[in-house]
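>>> Here is a sequence together with a model predicted from it:
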Amino acid sequence: MRSEQEEPEAGAVEPPEQLALIRETVRTANVPRAKPRTWRGAALAKELPVARIVVNKGVLHLDQFFDYAVPEELDEAAQPGVRVRVRFGAGAHQVRGGRREGGRLIDGFLVERRAESDYAGPLAALADVVSPEPVLSPELLGLARAVADRYAGSLADVLQLAVPPRSTRAERRPSPEPLPPPPAPEAGSWSRYEQGEAFLAALAQGASPRAVWNALPGPHWADELARTITATLASGRGALVVVPDGRAAARVDAALTAALGEGRHALLTAEAGPERRYAQWLAVRRGAVRAVVGTRAAMFAPVKDLGLVAIWDDGDGSHSEQHAPLPHAREVLLLRAAHEGCGFLLGATGCTVEAAQLVQTGWARPLLAPRQEVRAAAPLVRTVGDNELARDEAARAARLPTLAWQAVREGLKTGPVLVQVPRRGYVPRLACELCRTPARCRHCSGPLEAPGGQDLLRCGWCGRGAPDWHCLTCGAPRLRAQVVGARRTAEELGRAFPAVPVRTSGRDHILDTVPARPALVVSTPGAEPVAEGAGYAAALLLDGWAMLGRPDLRAGEEALRRWIDAAALVRGQDDGGMVVVVAEPTLRPVQALVRWDPVGHAQRELAERAELGFPPVSRMASVTGRAEAVAAFLTAAELPGDAEVLGPVPLPPRPPGAPRRTGDPPPGEEWERALLRVPPGSGAALAAALKAAQAGRLARGGDDPVRVRVDPPDIG
């Protein structure tokens, strides 16, 4: 068990002692071994006749290696790292009369060849070698084992995320010849940062610096990432950059192509398709390409001689994997940096609490620009609070305050104007016109909606109509939009500025770019297109209270991140750029936006969470399921002595028709959730205890589902 000093909780970075334990785990699995025996008349490989296999069966109580005999005809193809097929299940290792009985064929990976096994019975033989391509390297296996242990998951589940599905045509296609290292790049816009040039120089000289980079607003971040990759390649090493979505990947891809030319990097995104993606992945594994840019799944890319791992905008929810064991890309890259001894770069225009903790603990150094550079690059930010809205006739009539109208009019004289709305659609939520009490269904208390702008009200949960609705608080019969969606806002702005084109960008249709011509661009958070040329002339950030009022520990941090990401697309104030945010100006996230100080906001959030014992200062896990199943699980789990159990509490029912998220209960079922909290130094012990309890429950044939998640993103 680790001591308190041995586990830096900021990124669960493994100390040397733990890395040695991980490597030892890879070499020696927790399985019984014996001298290999096989059925009568079978010809086995003359050397190293035992193959150690990890099967693609993500069940915790089977999270171990299994020994199989290597037939002579598969001796040459059965090399460590290849995909194989084996008999697995009841009777798979039983041999009667020279014939195998029981078990079914499943896929797996060959981990190593051995001279003997301590398994007491006869060994079943490998059924087949699926492909001679060694896709599982010892480094990737060690990383997968570390990720599985950190997130209380199985090795097989992590390997499903780490190794893409096979494509025969892609394997037959030869990879290009590796190119010589490029020259070290010029500092370029990195010279705007106090330690920017030194960071690039260290990478080019073969060092492994670790930094948290608070990027200046504007379009230069993709080029700056490309320069860090180029500097790493110049040292003869490889580089990996993980971005939140395909649009960000396309920007870095274009910047790298401009800096290096074609063929020097791989782009790993879902848009490429399975075959092309696997061909790119193989080129990386074979060493033909040493630079990778990709989305979440690229965090496991097998880059040769890895010199740098980088992640852009780690607060984006897209970095959190939705398949078991639900790892976060930031934590996986932190493990890689520790495991492979490479450099690390975490960059964003904002700053998460986890990033602030990496700097506070001294694990990483800050990469910041001087205040004069920040003031020159950031737009002017103005606020409109509740008092101003109450006195503003324009806001009461059309929800947009006078200051916002003025900013739109002035901005449209020189370029496009961005309008960020925290909801999509028409009118997602309605409230009483007088007292603003949310309008709810009398039958199920669900929210009332007016879909498509129709006058007919209906409940968003049960679907019942509400033709004679009146407010139960004040009796008023009229409704207003509590949060007006993107389409409704676009209609309002279109009527106010009839000669100006209005474009919308949201989940159903996301724009990548918009021309530099005057236009109104209405977007939901995270879907803002990039304005060509100098950027947006102005931006409106509407309904700020809707994002700040979410019952979530990260509400303020997330609201500030969304605002700063949108405001970073606006021209600097020296060029006339202005941002108007409709939110109470005294709130901490609003003040951080006005001062353009996301780092200070994250540092204060971190200090408060340290006082309250909230993540990332502490480690947390959630256990959800039926009340009886959760209670039995917590009773059986041998939790660390310093673990604190919070709850269980009932989970709110999922509305009918709502999209199901990871961890949500099935429709109609009542589930409970318990939170487990441990102080720094006990995170690994908590994960091990939860994994053991879940494995024991599954081995006993537990029917009631119990879902365990380490580091749940939402504990509000």
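Looks like it came in fine.
>>> going forward, measure contacts between C-alpha atoms and count neighbours the same way
OK.
>>> tally of neighbours for A231?
By other Cα atoms under 10 Å, 31 other residues sit near A231.
>>> Quick check: it touching P181?
No: contact criterion Cα atoms under 8 Å: A231 and P181 do not qualify, at 9.5 Å.
>>> Now do the contacts for D386.
Applying Cα atoms under 8 Å, 6 or more residues apart in numbering to D386 gives the contacts 583-584.
>>> Report the separation between it and R330.
D386 sits 37 Å away from R330, going by Cα to Cα, to the nearest Å.
>>> What of R554?
For R554 relative to R330 (Cα to Cα), the value is 17 Å.
>>> Identify, by residue count, the longest strand of the protein.
Secondary structure of the chain per DSSP state E: the longest strand is strand 104-114.
>>> and the helix or strand that comes right after that strand, what does it pack onto?
Following strand 104-114 in sequence order, the next helix or strand is strand 128-131 (DSSP states H and E). Helices and strands touching strand 128-131, by 3 or more Cα pairs under 8 Å, 6 or more residues apart in numbering; DSSP states H and E, are strand 83-88.
>>> And here is the other one:
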Amino acid sequence: MAETTGSALPIARVLPMLALAHLDREFDYLVPAELDEQAQPGVRVRVRFAGRLVDGFVLDRIAVSEHPGKLGTLDKVVSPERVLTPDIAALVAAVAARYAGTRSDVLRLAIPPRHARVEGEPAPEQPVVTDPVVNSGAWAAYDHGTEFLAAVRDGRGPRAVWQARPGEIWAERLAELAAVTAATGRTSLVIVPDQRDLDRVAATCVALVGKEPVVALAAGLGPAARYRRWLAVLRGSARIVIGTRSAVFAPLADLGLVAVWDDGDDSHSEPRAPYPHAREVALLRAHGSGCAAVVGGVARTAEAQALADSGWAHDLVATRDVVRASAPKITALADSDHALARDPGARAARLPGIAFAAARAALGAGHGVLVQVPRRGYVPSLACGKCRTPARCRRCHGPLALPAAVGPDGSGTPTCKWCGIADSMFRCPTCGSRALRAVVVGAGRTAEELGRAFAGVTVRMSGGASVLDEVPAGPSLVVATVGAEPVMPGGYGAALLLDGWALLGRADLRATEETLRRWMNASTLVKPHGEGGEVVVVADSSLPTVQGLVRWDPVGRARAELAERAEVLLPPAVHLAAIDGSSEALAQLLEQAELPESAEVLGPVDLPGGESMPGADTGPVERMLVRVPRASGGALARALAESRALLGAKKSTAALRVQIDPVRIG
């Protein structure tokens, strides 16, 4: 046996990187004398566990172990680099508790794989950030915007839900906040949805403070480049970090600001266990460190509105006169068979007459036209055959769908995809109709038809594997799927938002919220009304979501959305756990779990179509929902984590997936 150290702290408390829930705890190991200096808290080690070598992290060094038996010995210190800082270790534990996961799963998201050659490179010098030039007039456009900027500059840790005005150069505002924070000697963290946004914010930050203090972190970087930049953050040579969702765990010391842009984007939701959302991780981090926090966007989610309503964050909203001056003219119309029948131009070009006229006027003035179409692959759902309101279950407000086995004429009893209850007596709560219709998406035809309708005009496509970041100014038609709209210098002259029902009619909890976000993100690329900018949305103007766009009132719609969620007991008004597995596995979990008394169990039902569960057996996979009041969210997560640990300790091999407050429920 190797000789142990004579140090006053001869024992290392290690967290092994094990996937089993019942092994998510620290284990004590003796530190050999030759590893005493290197085996410090935060380093990577290898230890022998159950007869095999596994990776782990040293969490602490202690003098005496509470373990009554014989202790094993550290096998190896992989690297003396202390990659797991105390702040990140605390954040990892908080995220695991919030999402009923294990710390090892969160650590795999938080710390990138080691690259030995990069680790041996010398660390760059720590840069000095001078006080940047800030556009104070831009911040003055928001109520209390100037005071918020001053609070950030003074290091007072303000928290805000920022509603960017139409046409706002939001990357510049985020860069200013980050630069102001860095000038105080503290660090800044900005989380954006994708690489396009990351490049935009990073370039703006570099223009403000120079290249040295700015580090961009993204999953698309190669292993060496990613680890080099991550080490620069760890070693203190980065003052501003911009990244996608995994960068929310960046090991910044003395954090002064954390900002999340466009928190409603699906890209912020981690697809790997324990499925954390970057916004929630950022809020946990801001709460733990006491730093400034900003959740911003052109539109607003119900979760962001809940932060403002609770008082945890303040509203940062432009005044109505600024909004009116910045927003384009927005016109809505009915996308119905009757409207198309009355409009011969719409039949020829698949555009209602008013949309056709807006496009022709913009092109005639030498401006570009953005045409937004739904992306391919939205799952068909049911809606009212008369008014097209999405069909919802009367018991749990889940989406109704036809079962897989239907009659020869295509008929069948609508069944809830959440609780599994059939509703043969469905009646639309909006108009009272009993008729149902499938909401489907047509795609791939718009660019071709526009090319015929506007002969001689350049038509560009953006979407799928070919997403354009920017297009040149001038008269052209840009057809983009939602989320892939490129920027045009100076703004588009018009935007046509087509097939509104394809977005609004999806069987999704967040369908209306997501639709408004997509519409507003596209509309903010259009010139203001005073400069001739116009947006035409092909959807019924009487719908609340459409009215929210016409009035440019994302805050009002978010507040209404939050109230509707509270009425039907859906997140964020409650906490909801989606649990997937075989019927036997779900029954075992429920038997072991000590759920809060307020817990309500829905289902189980078949896993929603289009979803899969890695690691599941070949048998059918079901989904069960458990919801509790917000006050019981922590108790629910603990109960589910403890139940999984008990099943693991009993050698259960049943695959289970637990998601707390998932973005997509069914």
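Alright, I've got the coordinates. These numbers come from a predicted model, not from an experiment.
>>> where does the TM-score land?
Scored by TM-score structural alignment, normalised by the length of the second structure, the superposition of the two chains gives a TM-score of 0.89; 618 aligned residues with a Cα RMSD of 2.6 Å.
>>> now for the longest strand of the first structure, which elements pack on it?
When contacts are defined as 3+ Cα pairs under 8 Å, 6+ apart, strand 104-114 of the first structure sits against strand 50-55, strand 83-88.
>>> switch to 10 Å and redo it
In terms of contacts (3 or more Cα pairs under 10 Å, 6 or more residues apart in numbering; DSSP states H and E), strand 104-114 of the first structure is packed against helix 16-27, strand 50-55, strand 66-69, strand 83-88, strand 128-131, helix 138-150, helix 155-162.
>>> quick one, which of the ones you listed is nearest to T361 of the first structure?
When these are compared by Cα to Cα, helix 16-27 sits nearest T361 of the first structure, at 17.3 Å.
>>> Check which residues of the closest one are buried.
Residues 18-19, 22-23, 26 are the ones in helix 16-27 of the first structure that count as buried (16 or more other Cα atoms under 10 Å).
>>> so how far is V550 of the second structure from the spatially most central residue of the second structure?
Central residue of the second structure (Cα atoms, centre = their mean): H268, 2.4 Å from the mean position. Distance, H268 of the second structure to V550 of the second structure, using Cα to Cα: 27 Å.
>>> Repeat that for L307 of the second structure.
From L307 of the second structure across to V550 of the second structure, the span is 25 Å (Cα to Cα).
>>> The longest helix seen in the first structure aligns to what range in the second structure?
Using DSSP state H to define each element, the first structure has its longest helix at helix 683-699. Aligned using TM-score structural alignment, helix 683-699 of the first structure spans residues 633-649 in the second structure.
>>> Average offset of the matching stretch relative to the first structure?
Stretch 633-649 of the second structure, aligned to the first structure and superposed, deviates on average by 0.7 Å (mean Cα distance after the TM-score superposition for the first structure).
>>> What is the neighbour count of the residue lying closest to R518 of the second structure once chain neighbours are set aside?
In space, and not counting its chain neighbours, R518 of the second structure is closest to V482: 6.3 Å by Cα to Cα, 6 or more residues apart in numbering. Neighbour count for V482 of the second structure, taken as other Cα under 10 Å: 22.
>>> Please apply the same query to R13 of the second structure.
Applying other Cα under 10 Å, I find that R13 of the second structure has 20 neighbouring residues.
>>> Please report how far the alignment partner in the first structure of it lies from G218 of the first structure.
Alignment note (TM-score structural alignment): R13 of the second structure maps to R52 of the first structure. Per Cα to Cα, R52 of the first structure is found 52 Å from G218 of the first structure.
>>> on that earlier part again, so the residue nearest to R518 of the second structure touches A443, yeah?
No: counting by Cα atoms under 10 Å, V482 of the second structure stays clear of A443, with 11.7 Å between them.
>>> Between these two, which contacts overlap?
373-376 (Cα atoms under 10 Å, 6 or more residues apart in numbering).
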